[in-house]
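# This is a predicted model, with the sequence first.
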Amino acid sequence: MKDRLPLKLNPDQPLVMGILNVTPDSFSDGGQFNAAKAAIIHADLMIKNGAKLIDVGGESTRPGAVEVDAEEELKRVIPVLEQLRELPVVLSIDSYKARVAKQACELGVQVVNDVWGLQRDAAMADVVADAEAHVVMMHNRLEVDPDIDIVSDVKRGFEASIAKADRAGIPKEKQILDPGFGFGKTLEQNYRVLACFEEFQSFERPLLVGASRKSMIGRVLNNEPEERLAGSLAVHSLALQKGADIVRAHDVKEHVEICEIIAAYRKWGQSN
């Protein structure tokens, strides 16, 4: 296997992570790319449109989705990863299962995107550390609670995830935090997290934002997932202005363009 491109994070230049769901039931694009050939074609298009990372997922994590076991998840993602590793892009595996992450990293995946922030599978932190991979540690909740202080809850979740990553020996610079829009949060709580996004910079880790086509947009605009590009750009632009380093998105070209505008703003728009 040839050497993979390194993941280079630059606070002055946000990156776009393209979403590649090889699932039959994801909320936005389920069934579109679950054949390996279609997935590779779509990944190639995202790369041409400027994606620096491709996040491959073999299990839908939308509310109400049916869980799949590691064996089924591997059947979905391994054929795609085996071909994607030849493309000029950083690869990410969207999984909370250590077994899936381990086999993906053995194929050259450099980022493990864990929607449970290393807190679901006890072996995950060690798998990431052994692979010398980056990890996206997302905040999540088993149940929605409209009465809690959601920003404080996100911070506590980050603290717990960081503690696990530190104990396993994952370097600080390879720990990426994601506040988890749409996961275990009410509509109002999602926007509260967005409003306070800059507070997460205190953890001194790269920040990822991923609200692409989610219901926090659809419920405000009363539209379907495929109609949520403008809303996705709006939410992500706000998060970028508040310090996001990576944007996880379905619509890569448009998000690359807003990242370029944000980069120009960070370079020239700040007062001296």
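Received the coordinates, thanks.
# From now on I want contacts and neighbour counts done on CA atoms only, so please keep to that.
Will do.
# And the strands in this structure, which stretches?
15-21, 53-57, 90-94, 111-114, 134-138, 175-178, 208-209, 246-249 (DSSP state E).
# Chain neighbours aside, what residue packs nearest to Glu143?
Gly184 (5.6 Å; Cα to Cα, 6 or more residues apart in numbering).
# OK, contacts around the one you found?
140-145 (Cα atoms under 8 Å, 6 or more residues apart in numbering).
# Mind giving me the PyMOL command for buried ones among those residues?
Selecting only the buried entries of the contacts of Gly184 in PyMOL, with 16 or more other Cα atoms under 10 Å as the criterion:
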select buried, resi 140
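# Dump the strands of the chain into CSV; add mean neighbour count and distance to Phe158 as well.
Listed next are the strands of the chain as CSV, based on neighbours: other Cα atoms under 10 Å; distance: least, Cα to Cα, whole Å:
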stretch, mean neighbour count, distance to Phe158
strand 15-21, 28, 21
strand 53-57, 25, 21
strand 90-94, 27, 18
strand 111-114, 28, 12
strand 134-138, 26, 8
strand 175-178, 24, 7
strand 208-209, 26, 13
strand 246-249, 26, 17
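# One more to weigh against that first structure:
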Amino acid sequence: MATTKMMGILNVTPDSFSDGGAYNSVEQARAHAEKLISEGADIIDIGGVSTRPGYTEVSLKEELERVIPVVEALNDLDVQLSVDTFRSEVAEEVLKRGATMINDQWAGLYDPEIFNVVAKYNAEIVLMHNGDGHRDIPVMEELLLRLLKQANQAEIAGIPEKNIWLDPGIGFAKSREEERIVMSRLDELVATGYRVLLATSRKRLVNDLLGGEMSVDERDEGTAATTAFGIEKGVHAVRVHNVLMNKRVAKTIDALKEIDNHG
């Protein structure tokens, strides 16, 4: 039976929008990672740079100082380690220390060398749709064109198709209406043949779908609904804060789809 993978979020930053400062010591990060694994995480995504609205970009040195000790502290755990970075230098250092996935919010556009680094270590890479929010064509068309172009660049660099993931970039460079359009057309992204990661956890879209005025920690049920919707559209993994809730939703949907396929 095909099972939806759970990517648990581990932010080791002082300013992430949902859990900033909660896990920015190695001990706290280790404890939270163990909790996420106990709840069913298949992948732990370690982030040393906040992507919250209005975030301040940190230096390469500071990012390395945040993520390297955490990767080293977690590489004995029975879980895949991903690092959320767009810098090839960070990718190089974490991959040599046991990470096997890079989650690049700029899909190689910020630092194209990241493709060569990922290929060198035979690692996986997530290519996320991003931009400045200004576009000359409809959002879904731009998303598909940009991600397929970057996936092609990744393959030219030597990353096999099976190691490439696409992320539609909910919460990045899109209006809420555009995000609704992207969600409704997720199956088109799945149809490209690449594996798809959906990352909606506690984001403004969820708040909007719930009617607004929800604090970030009140958005888990809405997130779980987007998980179920995404799985129905064919996504292969979800990136979430509340692994336990989303794991239960995914297991239920996956089981029902299996019955439907053989019923």
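That came through fine. It should be emphasised that the depicted structure is a prediction, and the values quoted were computed from it without experimental measurement.
# Need the TM-score between these chains.
Aligned and superposed, the two chains score 0.96 in TM-score terms (TM-score structural alignment, normalised by the length of the second structure); 261 aligned residues with a Cα RMSD of 1.3 Å.
# Trace the residue nearest to Glu143 of the first structure over to the second structure, please.
Structural correspondence for Gly184 of the first structure with respect to the second structure (TM-score structural alignment): Ala173.
# Relative to Lys242 of the first structure, how far out is the counterpart of Met7 of the second structure in the first structure?
Matched by TM-score structural alignment, Met7 of the second structure corresponds to Met17 in the first structure. Note on Met17 of the first structure: its distance to Lys242 of the first structure, by Cα to Cα, to the nearest Å, is 18 Å.
# what's the answer for Asp126 of the first structure, then?
Asp126 of the first structure is 31 Å from Lys242 of the first structure, by Cα to Cα.
# mean distance, the longest helix seen in the second structure to its aligned residues in the first structure?
Secondary structure of the second structure per DSSP state H: the longest helix is helix 243-262. When the first structure is superposed, helix 243-262 of the second structure averages 1.4 Å from its matched positions, counting by mean Cα distance after the TM-score superposition for the first structure.
# Would you mind getting the angle between that helix and strand 5-11?
Comparing the axes of helix 243-262 of the second structure and strand 5-11 via axes from the mean of the first three to the mean of the last three Cα atoms, to 10 degrees yields an angle of 160 degrees.
# Does anything pack onto helix 243-262 of the second structure? Which helices or strands?
strand 5-11, helix 220-233 (3 or more Cα pairs under 8 Å, 6 or more residues apart in numbering; DSSP states H and E).
# Residues contacting that helix, please?
Contacts for helix 243-262 of the second structure (Cα under 8 Å, 6+ apart): 1-4, 6-8, 36, 39-41, 220, 223-224, 227-228, 231-232, 240.
# what do you get if the cut-off is 6 Å, keeping everything else the same?
39, 224 (Cα atoms under 6 Å, 6 or more residues apart in numbering).
# what's the answer for stretch 22-38 of the first structure, then?
Outside stretch 22-38 of the first structure, the residues touching it (Cα under 6 Å, 6+ apart) are 39, 57-58, 60, 80, 225.
# how much space is there between the residue mapped onto Gly58 of the first structure from the second structure and Arg87 of the second structure?
Under the alignment by TM-score structural alignment, Gly58 of the first structure pairs with Gly48 in the second structure. Using Cα to Cα, one obtains 11 Å as the distance from Gly48 of the second structure to Arg87 of the second structure.
# Which one of these two is surrounded by more residues?
Counting neighbours by other Cα atoms under 10 Å for Gly48 of the second structure and for Arg87 shows that Gly48 has the greater number, 27 against 19.
# Give the full set of residues in contact with that one.
Gly48 of the second structure neighbours (Cα under 6 Å, 6+ apart): 12-13, 63, 66-67.
# so which of the residues you listed hold up in the first structure?
When you map the contacts of Gly48 of the second structure onto the first structure and apply both residues aligned by TM-score structural alignment, their matches' Cα atoms under 6 Å, the shared contacts are 12-13, 63, 66-67.
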